[in-house]
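Asker: Sequence plus predicted model, see below.
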Amino acid sequence: MIERWSRDQVLALAPDAPSRAAASAVAAPGMWTSPGVAGGVLFGACRGSGPAPYRACVDLGEPAYRCSCPSRKSPCKHALGLLLLWSAGHVPEAAALPRWASEWPSQGADARTAADPAALPGGGPVLVPEGAGSKAAASDRRAGAGAARHARVAAGMAELERWLADQVRQGLAAAGEHEWEGMAKRLVDAQAPGVAGVVSRLARVRSEDGWPGRLLEEYALLNLLAVAYRRRAALPPELAETVLMRAGFPVTREAVLARPAVRDRWDVLGLRDETQDRLTARRVWLRGRRTGRPALVLSFAPPGQPLDASLVTGTTIDADLAFYPGAAPLRALVATRRPPGGEGGTGRVPPGVSPDEAMGEVAAALAADPWTDSWPLMLAGVVPGASSVGGFPLRRVTRACRRLLAVSGGRPVTVAAEWTPYGLNLLTTWDDDGMAVIL
């Protein structure tokens, strides 16, 4: 069961002060029709100025938001108001999601498209009948909603291609933050949130050293994604899946857990926390001892909410991991975790690879998924330098580098690091006793 968030934690997700005020105004129980929570998803219909209510959903696991209102803000005041209602204890547990809410996570389509008019909130949760006729009707609705969203995304991607061509033609020096913000908003309207997120972060690239080359790289990758989306029917199925996810089409937790799992003893190499869109994201890197397969487990929490701490750096877990689909599968969910056996616990240095083999891993990942921006490496027998490890440059020289030099003492060590196109982020090393030292 997901722990209920506090009011302050909910309001910390608001994009601006007016959204916080508006959310508080719509958080009254009388504004909502049949709100509920089931399967980690909040749902409800909020009375608005028009004849039809605004239907809002919040997936508490990611979290992710969807609302039928025309607001460009994410989360909008209705999603925030629904969260405030839940945090105050005014949203009851439901036996099942309404049909419109259950279809949203699997399709990623907005409520205006995905909802069946016969299942509008007001009569409580609607259980979809098991008869063949109802299944066929649901399939037809999904197909229609999916086609409608693809049409919107295709239009947004076509505009992105034209915009990128104009940016290059005008010159990189003419690029302005307002142009990136405008393009990002249009991509959100086109239901391509993944691409919109990349465009919105271009202002950060502009503020860094060597920004002209980096900005051109980002433009090239965006253009490649737009072209790949347009030609996705001709792509291998795994690469087409990658393109859809990069564009922003979600894959539900249930769909991932339904995929074949990979059992192994997984070494927890390290973790890194970062703030993304007013949420704290925790990236935990793992590597299988038998398969040598890398994995990334992501978790999210609003400000002040504790993050998942079940995967401890330096330990080994016996678990089944279910991987998200794609050409270079990396993100995974822990499907089943078993009690530690004889090889669990701490005190053993995980097996690593040489720098040449590590570079081969990165090259293979980029060949499969050109938009790969991070990959875990286990470098064995490397002597760290002042600004590089095993020939890989460091992204930035920090206290972690100095700590690594101190542990090494000029001797070869095993180092876990996160590869990025701009250098390594150091994670963990192991001392002479085989104990993990977090960098």
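Answerer: Received the coordinates, thanks.
Asker: switch to C-alpha atoms for all contacts and neighbour counts from now on
Answerer: OK.
Asker: part of a helix, is Trp180?
Answerer: Yes: assessed with DSSP: H, G, I helix; E, B strand; the rest coil, Trp180 lies in a helix.
Asker: For the helix or strand harbouring Arg20, which helices and strands make contact with it?
Answerer: With secondary structure defined by DSSP states H and E, Arg20 is part of helix 17-25. If you count contacts as 3 or more CA pairs under 8 Å, 6 or more residues apart in numbering; DSSP states H and E, helix 17-25 packs onto helix 77-87.
Asker: following the helix it packs on, which helix or strand comes up?
Answerer: Next along from helix 77-87, by DSSP H and E: helix 99-107.
Asker: name the helices or strands packed onto that following helix?
Answerer: Using 3+ CA pairs under 8 Å, 6+ apart, helix 99-107 is in contact with helix 111-114, helix 132-170.
Asker: let's bring in a second one:
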Amino acid sequence: MPPPWSTEQVLSLSPDASSTAAARKLATPVPWGSTGATDAAVWGLCAGSGKSPYVTVVDLTGPAYSCSCPSRKFPCKHALALLVLWSQGQVAAAVEPAEFARTWLAGRAARAARPATSAAAEPVDEAAAARRVTARADRVAAGVADLQRWLRDQVTHGLAGADRAGYRHFEPVAGRLVDAQAPGLADTVRTLPAAAASGEGWPARLLEELALLHLLTTAHARLDELPDGLAAVVRRRIGFPTRAADVLATPAHRDTWAVLSVHDSSQDRLSVRRVHLHGTTSARDVAVVSFAAAGQPLDASLMAGTTLDADVHTYPGDPFRALVGQRHGEPARLTAPPAGVTLRDAARRWADALTADPWAAAIPVVLGPALVGVDGHGAFWVQDDTGRLPVPLGVQPWTALAVAGGRPVVLAVDYGAAGATPRAVLAGEELVAL
């Protein structure tokens, strides 16, 4: 049986802090019985407040979870606790799953093998579809024109007071863009209050963000004149969806991909997961970004500290964002940190990224060996022989500083205009997520 995941990898699957805390309390052998594990699944019965124990099964190949508890979180605290026990070597290996686990696993396999009913078999009204595309394009164009007028007003009347106005100055504009079916522009407008309230020098930062918005609206007006890759970027930034099928139709980049970091955040009413993949042969870095509605589980098929032999497909016009296509085997444990690049080389990659997408916020990069430090004013930095780069304001990577211990380390970072945000530290065979 392959080595179990580390406890840190297990807890990275947790949907929230309360689930993590509850799972830690349950991760003792006392409430558990009938536990076992194979190379594909872990199972067990957990005593609860009722007469019957909770039946918990985890399909490791997903991962996917089943538990008879009433929780609507995925994974629930019982699944997490069971995996923590397994990661600590407290679940015995078994030849075959228990009957209750085998039944659930067989049902999953049957559903996976069942041919999907294809909507493509139904007749498509191409004329109606064309009308919908045209109608949306018209609404977006009207929304973009409205945004251009608002941008001119900001410059004409000045930015005074924007730092005190909060969201009420920007939310009506974002709302109109949502109505115009331009959600990408709406999301960008909703980030403006952060620039307006970010301390000394905020007018310059806000003006820079407004200028980038103006550049995007101008590019939209000239879509037909742009190269295909840049036009695809503009459409995506405006908010036109990019179909997964179109991404997976691009050329595949097969490699053994190291999963270096998994970072979760929230965006409007969505949960966002950003996964940093590093090609161990190609030294290529890409980010896989997934979304889930509030309260719904995010994709957990990529786990930090593992490697995966797979095809990766990049988005049209964006060589740093990707989807995972065909997988050519099961994940394995990451046993050696990848080689990092210098800060000078990272700056070149950032320049290339901005050439492809002038509105890029950050790209995944592996830096190092590099030092992590903090000055007397509480400002963090990353440094190597080629230069020094700040860590963005508000980011405090104390864990990275502690793990490094004054030694050069390899860092998985999000590299952007404001500096480098550490997401994981790789010291020897140890990967520490931040």
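Answerer: Noted; the coordinates are in hand. Model, not experiment: these values are computed from the prediction.
Asker: Can you pull the TM-score for these?
Answerer: The TM-score (TM-score structural alignment, normalised by the length of the second structure) is 0.66; 307 aligned residues with a CA RMSD of 2.3 Å.
Asker: follow-up on the earlier one: which positions in the second structure sit opposite the helix holding Arg20 of the first structure in the alignment?
Answerer: Helix 17-25 of the first structure corresponds to no residues in the second structure, going by TM-score structural alignment.
Asker: Tell me where the stretch 1-150 of the second structure has helices.
Answerer: Taking DSSP state H, counting those that start in this stretch to define them, one finds helices in the stretch 1-150 of the second structure at 7-11, 17-26, 77-87, 99-113, 126-157.
Asker: Quick one: the strands in the stretch 151-300 of the first structure, in order.
Answerer: Under the criterion DSSP state E, counting those that start in this stretch, the stretch 151-300 of the first structure contains strands at 261-276, 279-288, 294-301.
Asker: So which of these is the most surrounded?
Answerer: strand 279-288 (a mean of 22; mean count of other CA atoms under 10 Å).
Asker: what angle separates that strand from strand 294-301?
Answerer: Angle between the axes of strand 279-288 of the first structure and strand 294-301 is 160 degrees (criterion: axes from the mean of the first three to the mean of the last three CA atoms, to 10 degrees).
Asker: Have a look at how far, on average, strand 279-288 of the first structure is from the second structure.
Answerer: Here strand 279-288 of the first structure, set against the second structure after superposition, deviates by a mean of 1.2 Å using mean CA distance after the TM-score superposition for the first structure.
Asker: Burial check on the closest residue to Val349 of the first structure other than its chain neighbours, number of neighbours?
Answerer: Spatial nearest neighbour of Val349 of the first structure, excluding adjacent residues (CA to CA, 6 or more residues apart in numbering): Gly434 at 5.2 Å. Neighbourhood size, Gly434 of the first structure [other CA atoms under 10 Å]: 15.
Asker: what sits against the equivalent of Gly434 of the first structure over in the second structure?
Answerer: Mapped onto the second structure by TM-score structural alignment, Gly434 of the first structure lines up with Glu429. For Glu429 of the second structure, the contacting residues are Leu334, Thr335, Ala336, Pro337, by CA atoms under 8 Å, 6 or more residues apart in numbering.
Asker: could I get the residues you listed as a markdown table with distance to Pro319 of the second structure, neighbour count and secondary structure?
Answerer: Output for the contacts of Glu429 of the second structure, formatted as a markdown table (distance: CA to CA, whole Å; neighbours: other CA atoms under 10 Å; DSSP: H, G, I helix; E, B strand; the rest coil):
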| residue | distance to Pro319 of the second structure | neighbour count | secondary structure |
| --- | --- | --- | --- |
| Leu334 | 24 | 19 | coil |
| Thr335 | 27 | 14 | coil |
| Ala336 | 25 | 15 | coil |
| Pro337 | 23 | 21 | coil |
